[in-house]
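Trainee: Okay, structure incoming, though there's no sequence with it:
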């Protein structure tokens, strides 16, 4: 006879009732002094006993206590004594501990649409775990692999904020049917704001440098030299890696226009830029012109899947003056404008972005004749700024305001000298020049400054020849090298041009 059988308790805890064996004689009377041995299974679900044996007392009772081990399951503890039949105690160890789960990932930041893996490690094998059991903020689960205790979750970012990943409670069960406890959450930084700001900053830098380099030269309205002299003209120029076109009316006209364009390939980005200007002035006296101009431009820039298109305008006054009795000329302008831009940073959506712009230019040049050679010293400083307004993108991210400002100082000496020709009525001219250029850039607002290899000091050399074959046209060839003394930046090529007067 025995008591204590049929009990159950949680693993690693003690059973509530001792295991008691009763020894009696043939007449049913208790027998004392009998040694009773108790034995539990040596592996699997089992129990730790308080003693391996006990001696019956005056009531014929021998007992031990039992504590369940860490393995769940049912088993028997056996009580035996010499010459007597064995007695078994059926016991059950219950698994009531919920499995825990830990999430880990190697990802620290992701862009919109980018996928990354998260590893879910449970404390014990589980079943019933599916993709729908993963909670994701600002993203979605696109894949799940694994079994038992380890699973790999693939998450794709939506780009609308930092991505949070967690697993809810009771979505997976262990072998005993216990539901899991909730996991801790992990967070992966969303780079939408940073990447968008950098793409816009790069775009504004490109447009600012293009705007500076395409400013029309107005000194020729007084000096009679340079690109503003002579009759109206059509000019087409092709250079290595860049194409340009230039249309201008007769400079002596009260109203003048200019249209220029450029196509460039820099690194992984391709840009197309168009610049136009229209202006009008009147003469205060023979040494002073006052006028106003309207400039407009368009830039289309691709960099991988990113694309920005922007069109803008600037308007303001200008002047050109000459020092009396000296061949020294000064020109200046101050322009204000705005731009409207379509920004598609990841190729999936497009936002409208507005900017405000400012440009100021001051140039001093001269003209000195040495025999047949004309020397043209020049100093020019140009400043331009472009400020982007803050906006909320299509994903709900707040893109902060930012601005770029460029200043460029150019000091140079150009020359032109006629060459003799043996026949014909044409005129052959050799020209060239050398300029020292210093530029600087300032960033404001935004989340990160965008570096530019153009910033700093450099020099530029030019050499070319032109041939005026009649009163109607000029053919020219020019080569240049830009980036002298500037590590990491150079530009060189050949330009062929044709001017047609009308």
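Mentor: Cool, the structure landed. The model shown is predicted, which means the values in this text are computed figures rather than measured ones.
Trainee: drop to CA atoms for contacts and neighbour counts, all remaining ones
Mentor: OK.
Trainee: Nearest the geometric middle of this structure, what residue?
Mentor: residue 195 (2.7 Å; CA atoms, centre = their mean).
Trainee: Which neighbouring elements make contact with the one helix or strand it maps to?
Mentor: Per DSSP states H and E: residue 195 is located in helix 192-213. For helix 192-213, the contact count by 3 or more CA pairs under 8 Å, 6 or more residues apart in numbering; DSSP states H and E identifies strand 306-322, strand 373-388, strand 398-399, strand 402-419 as packing neighbours.
Trainee: Alongside the first one, take a look at this:
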């Protein structure tokens, strides 16, 4: 067996070249693996943080929507129309509950709740308010109120819940000669939340909330004509309170809502004395939601609005029947297709 011997000098001369070649082949692979390992971890962290912020934004918006929608009506405190009531509709997987105290006492309370479980998603919501006022004049009351609300949304991918308390002042005024009411409130408070996404971690952020609202309801009566104006303007905020290294950081949401409407009812008379009643009106609403803080561009603001007009006529026949014709035109001022319709009905009793 022949053995080829390589001179030691030649071996030492070739070793640096072999080392350089090995480094050129192995080091890039190692660097790519290290960068991919740490880079994927950082990307996963950023993805988890973005998902948490998205879930928090959705929870904040849902709670503000419900907070504005469930604000107690105050006009009954001066109109005297209304009484205490308790209504409940409960089944195996859902339920609705409403409670209201009487309107003839300075201390009043309102409460409502609902829950729904369709097997894939569980939603629970509760709202309660209590107030105490004093009569400055027979047509003006001022007072203070406290509100509490709770929302829980549990699904396969995430669990979200939040509860909070708000307190502030309110006023209610009535027109001296007409059943027309103006009410306003200014509330401030805090809330606590729990957010658990698809990962194992959970966050418990706290927020600072505020609500300002002005509302007009009632009627203006001028002989055979009755006007029913309505106006609602709301401004609500919900800001996350940062705590140390909280990944949510500075994050908040602002929501503005405006509703404006006017309906009329005008009574005419035929020659035989049968009345003809003209009805109609219009309404316009607009809502804008703005998010600020981290990743604000990832969840841009939302705007929506709609308008609707209607016109109808009702009159009675000599045979004892009544005819009603109503028409409407909706979807005005929105990107959605407009819609319109006409409805006619005849009623006779014998």
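Mentor: Received it, and whenever you're ready, just let me know what you need. This structure is a prediction, so every number in the text was calculated from the model and none was measured.
Trainee: Need the TM-score from the superposition.
Mentor: In this superposition the chains share a TM-score of 0.69, using TM-score structural alignment, normalised by the length of structure 2; 295 aligned residues with a CA RMSD of 4.2 Å.
Trainee: The residue nearest to the centre of structure 1 pairs with which position in structure 2?
Mentor: Matched to structure 2 by TM-score structural alignment, residue 195 of structure 1 sits across from residue 51.
Trainee: just to revisit the earlier point, mind putting the helices and strands packed on helix 192-213 of structure 1 into TSV with mean neighbour count and distance to residue 144 of structure 1?
Mentor: Below are these laid out as TSV (neighbours: other CA atoms under 10 Å; distance: least, CA to CA, whole Å):
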stretch	mean neighbour count	distance to residue 144 of structure 1
strand 306-322	20	30
strand 373-388	20	42
strand 398-399	17	32
strand 402-419	19	41
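Trainee: Ok, which of those comes nearest residue 102 of structure 1?
Mentor: Distance to residue 102 of structure 1, taken as CA to CA, is lowest for strand 398-399 among those, at 32.3 Å.
Trainee: matching residues in structure 2 for that closest one?
Mentor: By TM-score structural alignment, strand 398-399 of structure 1 lines up with residues 247-248 in structure 2.
Trainee: which residues are contacting the matching stretch?
Mentor: Here stretch 247-248 of structure 2 makes contact (CA atoms under 8 Å, 6 or more residues apart in numbering) with 49, 52, 53, 240, 242, 294.
Trainee: now the first one: how far from residue 248 of structure 2?
Mentor: What it means is residue 49 of structure 2. The gap separating residue 49 of structure 2 from residue 248 of structure 2 is 7 Å, by CA to CA, to the nearest Å.
Trainee: hang on, the earlier thing: can you give me the distance of the residue nearest to the centre of structure 1 to residue 491 of structure 1?
Mentor: 28 Å.
Trainee: isn't the match of residue 195 of structure 1 right up against residue 196?
Mentor: No - between residue 51 of structure 2 and residue 196 there is no contact, the gap being 10.1 Å when judged by CA atoms under 8 Å.
Trainee: now whatever helix or strand comes next after the helix holding residue 195 of structure 1: which residue numbers in structure 2?
Mentor: Proceeding C-terminally, helix 192-213 of structure 1 gives way to helix 220-223 as the next helix or strand, assigned by DSSP H and E. Mapped onto structure 2 using TM-score structural alignment, helix 220-223 of structure 1 covers residues 76-79.
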